[in-house]
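**Student:** predicted model and sequence below, questions to follow.
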Amino acid sequence: MAQATTAATGRRAADSRRARKAVIAGGIGNFIEWYDYGVYAALSPVLSKLFFPAADPVTSTLASFAVFGVGFVVRPLGGLFFGQLGDRRGRRTALGLALIMVSLSTFAMGLLPTYSQIGLFAPLLLVALRLIQGFSAGGEWTGSATLMVENAADGRRGWVASWQQFSVIVGQLAGILIVTVITNAWSEQVLRDWAWRLPFLVALALGAVGFYIRFRMEDTPHFQELQKRDIVAEAPTRESLRAQRRAMATAFLFVALPNVGFYTFLTYMPTFLNQEGGLPLSDAYTINLVGMAIYAVLTPVVGRLSDRFGRRPMLIAHAVGFLVLAFPIYLLLAQGSFALALAMQLPALLLMSLYAGPGTAAITEMFPTRLRYSALALPYNLSSALFGGTAPFVSTWLIATFHTPLAPAFYTMVVAVPTLVVYLRLRETAHEPLRDA
């Protein structure tokens, strides 16, 4: 009896160590990926003037966010490539390559000449680098989600997978934090002259550390089991499109609202508070920073709760909450009050955490190990391209077209409807083992 207890304790300890390694290895790439997104979005008022000079500030802002969205256009292609690679050669191989690509392209952005130096070639080079970043992002999120879920013990997948979304949030938080620091440390002129480059250049060192961590880790136990049984998929994307169509359609709508919420309430919010609320950029960044810190803390807590109470109740509350509260939240954010905008971060990001906690585990659990990377990558990245990458641009365009800062609220509410339908019809998977084949 004592030996059995000791063996069980040893297995739990080994499972816990493996999960921690997966969280670190998977999280480092997400951190860098969304660190860049946070830096780019936070610096968009500066980058729009450096790379897209125009007499009308709205035109410059639209151009800047259009380039932000360009990276999402190629994410489905990246998802196809990395999903195929990850299901055939292993998660570690695909994630290592994705990390190299995003680190080098982010670093290169910090070396770019501006429009005043080389004219039209400056925005073209910016677009090219955003395309590389977007392509690598197509394999990063789904690969790290797969890595973490497949290394987690049954009954703890929500907790472990929530750290995947935590790394996304902290990456953006770090990006916004460094922009906030340099914005407050130097004048706007110094920021435009050279200081804007600093956040991008940091990515090279981060990438080197991440690459080292990932290539020291073994592939997941579930993928290794497929290799032992010699049932690794030869054509995972083709097989997924044949056998997983319904689950893939569900996954596409599953992340529609979370994408809109993430890229408006977090990525776009400093620009919104500055342009529509009239707050100084430094105040807008500070509010965003506090909100993201709250979001980061809430996400693992909700993830752990989803292991106990299930994924569905929290996901449904996420969608219903945005249907009911999006309008009053945006109404109060646009009032131009620092205190009011800061206060509105809590309900908005509490609603976001109701997805961020259980969402990664829930969407990954839809698919079998044999096809998980490929089957998840395509719908997730298509939805991110359609709803996520376009959200800042669409929000800016809607406000300019309808002349109301409340336009993004209505957009959020419209997208919440199909996502809510999916959540209501979702099968609860929190208490089931992962399927391998």
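**Tutor:** Alright, I've got the coordinates. Numbers count the residues shown, from 1 in each chain.
**Student:** for the rest of this, base every contact and every neighbour count on C-alpha atoms.
**Tutor:** Will do.
**Student:** ok, Y212 - how many residues close by?
**Tutor:** Residue crowding around Y212 was assessed by other CA atoms under 10 Å; the count is 12.
**Student:** sec struct for it, please.
**Tutor:** Under the three-state scheme (DSSP: H, G, I helix; E, B strand; the rest coil), Y212 adopts helix.
**Student:** any idea how far it is from V170?
**Tutor:** For Y212, the distance to V170 equals 20 Å [CA to CA, to the nearest Å].
**Student:** just R92 next, same as before
**Tutor:** From R92 over to V170 the distance is 22 Å, taken as CA to CA.
**Student:** repeat for L406
**Tutor:** L406 is 28 Å from V170, by CA to CA.
**Student:** these two: which is more packed in?
**Tutor:** V170 (25 against 22).
**Student:** got a list of what the more buried one touches?
**Tutor:** V170 is in contact with F31, Y35, M292, A293, A296, counting by CA atoms under 8 Å, 6 or more residues apart in numbering.
**Student:** here comes the other one, which I'd like you to weigh against the first:
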Amino acid sequence: MPTHTELSGQSVRRSVSAAALGNIIEWFDYGIYSFAAATIGMHFFDVQEPSVAAVSSFAVFALSFLMRPIGGVVIGILGDRRGRRDMLMLTVGLMTAATVVIGVLPTYAQVGFLAPLLLTLTRLIQGFSAGGEYGGANIFMAEIATPNRRGFFASILESGVLVGYLGGAGIVVGLMSAMSSDAWQDWGWRIPFIASLPLGILALLLRRHLEDTPVFEKMKAAEEIAHSPLRDTFRRAPMPLFVTFLVVAYANGAYYLVLTFLPSYVQTEIGLSANASLMLSIVIMLILLVTIPLFGRLGDRVGRRKLMTLSVVVHIVVAIPAVMMFSSGDITLVYVAAVLLGIAMAPLASQYSAALTVLFPRSIRYTGFTLSFNVSTAIFGGSAPFIVGSLLASTGNNFVIAYFLILVSLLALIGIKLLPDNTGMSADHDVSMGALSQSKVHVTEASEKSLN
């Protein structure tokens, strides 16, 4: 029988499914919003040009990321004091409600300037909930996984990101293909947002029956709950905050650049058709969906730092040649360049959350990880399409894409060099990075057992 410090195989599988489904919903919304950006902009802003409408939509997209650090701190503190499971219920509920509301908002033609204000408000709510969702799900996963499978479990969460994004892209492409242009522009764009409701209800039902993590239950039983998680985070974990910030700058900067900005870029600047640009993004995501779990298993065997280093080095090397291939206008070269940039993300994407979450002591893990993760994401992730798009528009220099990618890659390389090798380390510890190499936080006999 499993004890309070060990979950059964069935509980682990149920927990993995519930955690991944929340990520799917979060990225389902991002996929819809990204691929329908031009349509949304035309409805909610007083603009006529699709390119201007898309930039306006991406500006709201970027603004919502400013709420992620706030959500990360608030939900993180509650997660360290009240438990991981309750916060995952809260985040998926807020995310689902805000996404559905976008589908029924009045447009600029109906209510004028209130339309962009209401759109921004819903995106801010989504940003707040997302601030606790992704980090919380990764912490939940890290604390239920055995150390020798933590990378694989983390890769499942990343796969959930792609499944959600693919679902959002797929429903947008499917509706645009099946409906007349007038019908899509008039009311069809609302359908994908409203369609997230059944997914949200399912996620709530699954998470309602979850047990909290053995790590948190053990901490609660020992009365080790932090009274001031935010203060303790800055006092006890400055290096984990710094390393996480650097690595996430690349992880999310590259992600949003490749999966959000590039589809719009190759359509508006290179001249690919809307369907061709959407198909390009879908191809990249399908490849990542296959490769990330494979790298997840590999990282548990060969170590996380090696795979993370591989990603950033490849991007530093290929960033400028890839932009040159984009500028050629040859559709084959455009596809090759985009796929290469996408595949290069897979090794780090499969490992970084597994490596970073356990840098933090268990009593402040939710607060510390979500704080650093979301501050970095707000600066380098969600803002990437808007920053790169604005620089491209003002300078006319296509190489700003490569320069941004190289910048975040170099930041991550510094973080990886500072990162201790914690591949086989248990998440059930209350020491911070810097003490990890001296501490004896090893894989326990119980944690070595397979949870098949």
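**Tutor:** Structure's in. What do you need? As the structure is a computational prediction, the values presented were derived from the model and not from experiment.
**Student:** picking that back up, in TSV: the contacts of V170 of structure 1, plus distance to R12 of structure 1, neighbour count and secondary structure.
**Tutor:** Listed next are the contacts of V170 of structure 1 as TSV, based on distance: CA to CA, whole Å; neighbours: other CA atoms under 10 Å; DSSP: H, G, I helix; E, B strand; the rest coil:
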residue	distance to R12 of structure 1	neighbour count	secondary structure
F31	28	27	helix
Y35	33	28	helix
M292	33	23	helix
A293	31	15	helix
A296	27	23	helix
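**Student:** just the residues you listed now: which is nearest V23 of structure 1?
**Tutor:** F31 (11.3 Å; CA to CA).
**Student:** aligned to that closest one, what sits in structure 2?
**Tutor:** Counting by TM-score structural alignment, F31 of structure 1 lines up with I24 in structure 2.
**Student:** ok, R156 of structure 1 next?
**Tutor:** Aligning on TM-score structural alignment places R156 of structure 1 opposite R149 in structure 2.
**Student:** how about that match: what's its closest non-neighbour residue?
**Tutor:** Spatial nearest neighbour of R149 of structure 2, chain neighbours left out: D300 (6.1 Å); criterion: CA to CA, 6 or more residues apart in numbering.
**Student:** which SS class is the one you found?
**Tutor:** Under the three-state scheme (three-state DSSP), D300 of structure 2 adopts helix.
**Student:** so what's it up against?
**Tutor:** Per CA under 8 Å, 6+ apart, neighbours of D300 of structure 2: N148, R149, R150, G151, F152, T423, G424.
**Student:** give me the mean deviation of whichever strand or helix holds the third one from structure 1.
**Tutor:** In this structure, R150 of structure 2 sits in helix 150-178 according to DSSP states H and E. When structure 1 is superposed, helix 150-178 of structure 2 averages 1.0 Å from its matched positions, counting by mean CA distance after the TM-score superposition for structure 1.
**Student:** buried ones in that helix?
**Tutor:** Under the neighbour-count criterion of 16 or more other CA atoms under 10 Å, helix 150-178 of structure 2 has 150-173, 175-176 buried.
**Student:** mapped onto structure 1, which of the contacts of D300 of structure 2 hold?
**Tutor:** Under the criterion both residues aligned by TM-score structural alignment, their matches' CA atoms under 8 Å, these that remain in contact after alignment to structure 1 are N148, R149, R150, G151, F152, T423, G424.
**Student:** can you pick out the most distant pair from these?
**Tutor:** Farthest pair in these, by CA to CA: F152 and G424, 12.8 Å.
**Student:** what is the burial count for S390 of structure 2?
**Tutor:** S390 of structure 2 has 15 nearby residues by other CA under 10 Å.
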